[in-house]
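Q: Provided below are the primary sequence and the corresponding predicted coordinates.
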Amino acid sequence: MTDPTPNHDGAATAGARPAEVAIRDLTVVYRTEHGDLPAVSHASLDLRAGEITGLVGESGSGKSTLALSLLNAVPDPGRITAGSVEVAGVGDVTRLSGRRLRRTRGGALGYVFQASQNSLNPLKTVGKQLLDLGRSHEVEDLRGLVRRAKDLCERMGLDADRVLDSYQHELSGGMRQRVGIVLALVLNAKVLVLDEPTTALDMISQAAVLDIVRSVHRENGLATLVVTHDMGVVSEVADRLAVMYGGRIVEHGPAGELLRRPSHPYTRALIGATARIVGDTGLARALPGQPPDLTTLARRGCVFRDRCPLAMPVCEESDPALDEWAPDRFRACHAEPVDRAPVAAAVPAPRTGAQDDPSGGRP
């Protein structure tokens, strides 16, 4: 079987910023009664300071598992079995444990979890949770930590005193999401990961959160990863885009180029499904079949072949490598790249709820 590892070393291209996070050949499996089931296979990706990278795919594509690997926090029975996650000034996170790993989480790496309202302790005020965070990272100047948190709150349009004195149920969904960002950045993280940052928010709250993501990212020079199923979200904020399917990164490159002229057939289908949702029937292109789960994932050949309109015999036998087919454009596909017309004249704006997930909102 062809090695699916990219045929590039992942180094920044000429003139690009150095990577704050360098993910190399990362493989994550879940150990079950059916054997070791791959959730992420041979993934390589750079996150660079000053860039927002969107990581997009249907439910079950492996994007949240990849994101949790940045914290070495894949839940049991998951295991990182190969590859590395090098963080600038820290080293390979997959080799960290104990105190060093705890200090990296929330320190160098800030993470805003999916449904962040559920990650807040309902029995403690936000202020108490802030102090707990500071103590767990051995912060000596807790008063300074509170001042920084208040400053971040004010910059995000929050009443700092009220928020710090509030319990999670006293805050709206949009406010809780912003509190999650405050707690992720208060220890001066250089890398920010947001997992489905607009899920369950109304349109106004979505727009507000995306504006905050952009401004906080820009003001702090962060390397930011936005994990989402919503092409509308990445069209709003991302500088670069990586597309996952069946645990593989199947395409990545500059977001604007990739959204206008996607090369991989799955990327085209994913964008086409989003265009259909906003009512452009002339562009509607429903993707047949269902995305694989861990038990049905092909162990040989291309993971997308059963749903691919370009499938060939070689796709049954050989897993395509992630190759650079054009400057700074990478794809994993046996078919020859074709300079096709754009999928849509305009990429749709963010939408609300599971109706926008081409997977139909499956867990």
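A: Arrived safely. Residues are numbered from 1 along each chain as shown.

Q: please count neighbours and contacts with C-alpha atoms only from this point.
A: Will do.

Q: OK, contacts around Val179?
A: Cys153 (CA atoms under 8 Å, 6 or more residues apart in numbering).

Q: name the residues that touch the strand or helix carrying Tyr111?
A: Assessed by DSSP states H and E, Tyr111 sits inside strand 109-112. Strand 109-112 is contacted from outside by 71, 105, 177, 180-181, 183-185, 189-195, 197, using CA under 8 Å, 6+ apart.

Q: take the one below as the second:
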Amino acid sequence: MTTQTPSHDEARAARGRPAEVSIRDLTVVYRTDQGDLPAVSHASLDLRAGEITGLVGESGSGKSTLALSLLNAVPSPGRISTGSVEVAGIGDVTRLDGRRLRRTRGSALGYVFQASQNSLNPLKTVGKHLLDLGRSHEVEDLRGLVRRAKDLAERMGLDADRVLDSYQHELSGGMRQRVGIVLALVLNAKVLILDEPTTALDMISQAAVLDIVRTVHRENQLATLIVTHDMGVVSEVADRLAVMYGGRIVEHGPAVDLLQRPSHPYTRALIGATARIVGDTALARALPGRPPDLTTLARHGCVFRDRCPSAMPVCEETDPALVEWSPGRFRACHADPADGAPGPEAATAAVPAPRAQDDATGERP
């Protein structure tokens, strides 16, 4: 399966549409012996139909917690303490519970979990998962649901009959990821959320999954969120990019522009740490220090200040607001946007060399 990334015109058209999901001032905390500790702090972000948004950051930055908040599915002892997640045609999902919340998950919001093998019951075939999903959503036409699942599976290069009769251990990692996408979209969800969709996959399977995501996204005009720590993944597929650190969105904007002209020091550091397949790998620089965990997050000031080469006294006291410093570009930083601008090495490191399309991306694993 071969695809093309959306054109700039398509991406601009998507940004002119109303948001399918509108996250506003969202804060998620976890109750501990030390009190409520924030995993996500005052996050705001829009997901629009026809647009793929990449959410990136190191492990522990709050990406998965933010993604689960879209389903109001933050695991205990976590809870959404402030803010809202407005879904078109549904309302604020943080205020939903019971049957209406269950119906929203799947019918409006499709989620493909990290570690695909853990999202499938090893004692059930894929077909049994599908029927259980249909019954839980009170689908009357289960035969129609199976037909739609088979159609989606075939379009993803899968042998639908074989896959529906298979248990998860009988499928490769790439096949399990495709099954996850089928189950996420079979109820006609308009929002697709993928948590680390290429983790633990080989390069061929990664390419296949990304091609499938682009194709399904474009054909269904989805609002797609891809959660990943892999800058190479977002440079391949994302129209927009949001960068998280310490539970905060520190920068977001058009992906190509942000990757080529990163403004926040953390974004520049992430890009500088990205190894390239071509060129001088010595240009990659590891980020100094360690990412914060919930117990070491700064309660005042900028969460990145201890690792930031541009830190100033104001960073100790005041948390920088996320502001639009350039049309369509947002950052949370006290430093001037031009300070510490990346050199040409960092810019070229951000965008990997184009990979050759090959027919292997459409093969069945």
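A: Alright, I've got the coordinates. Small disclaimer: the values here were computed from a predicted structure and weren't measured.

Q: the longest helix seen in structure 1 vs structure 2, average distance?
A: Ranked by number of residues, the top helix in structure 1 under DSSP state H is helix 203-220. The superposed helix 203-220 of structure 1 is, by mean CA distance after the TM-score superposition for structure 1, a mean 0.3 Å from where its aligned residues fall in structure 2.

Q: now stretch 143-150 of structure 1
A: Mean for stretch 143-150 of structure 1 is 0.2 Å (mean CA distance after the TM-score superposition for structure 1).

Q: for that stretch, buried residues please.
A: For stretch 143-150 of structure 1, the buried set under the neighbour-count rule, 16 or more other CA atoms under 10 Å, comprises 145-146, 148-150.

Q: contacting residues for the residue nearest to Gly110 of structure 2 when sequence neighbours are not counted?
A: Once flanking residues are discounted, Gly110 of structure 2 sits nearest to Ala184: 4.2 Å by CA to CA, 6 or more residues apart in numbering. Residues near Ala184 of structure 2 by CA under 8 Å, 6+ apart: 106, 109-112, 192.

Q: how does it look with 7 Å?
A: For Ala184 of structure 2, the contact set (CA atoms under 7 Å, 6 or more residues apart in numbering) comprises 106, 110-112.

Q: please identify the helix or strand for it.
A: Using DSSP H and E, Ala184 of structure 2 falls in helix 173-185.

Q: then Arg147 of structure 1?
A: helix 142-155.

Q: and the strands in structure 2?
A: The residue ranges that make up the strands of structure 2, judged by DSSP state E, are 19-32, 35-48, 51-56, 78-87, 91-92, 109-112, 191-195, 223-228, 240-245, 248-254, 323-326, 329-331.

Q: got JSON lines for the ones you listed, with distance to Ala269 of structure 2 and mean neighbour count too?
A: Shown next, in JSON lines, are the strands of structure 2 (distance: least, CA to CA, whole Å; neighbours: other CA atoms under 10 Å):
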{"stretch": "strand 19-32", "distance to Ala269 of structure 2": "25", "mean neighbour count": "19"}
{"stretch": "strand 35-48", "distance to Ala269 of structure 2": "21", "mean neighbour count": "20"}
{"stretch": "strand 51-56", "distance to Ala269 of structure 2": "13", "mean neighbour count": "27"}
{"stretch": "strand 78-87", "distance to Ala269 of structure 2": "29", "mean neighbour count": "19"}
{"stretch": "strand 91-92", "distance to Ala269 of structure 2": "35", "mean neighbour count": "16"}
{"stretch": "strand 109-112", "distance to Ala269 of structure 2": "29", "mean neighbour count": "24"}
{"stretch": "strand 191-195", "distance to Ala269 of structure 2": "22", "mean neighbour count": "24"}
{"stretch": "strand 223-228", "distance to Ala269 of structure 2": "16", "mean neighbour count": "25"}
{"stretch": "strand 240-245", "distance to Ala269 of structure 2": "12", "mean neighbour count": "24"}
{"stretch": "strand 248-254", "distance to Ala269 of structure 2": "13", "mean neighbour count": "25"}
{"stretch": "strand 323-326", "distance to Ala269 of structure 2": "20", "mean neighbour count": "13"}
{"stretch": "strand 329-331", "distance to Ala269 of structure 2": "15", "mean neighbour count": "22"}
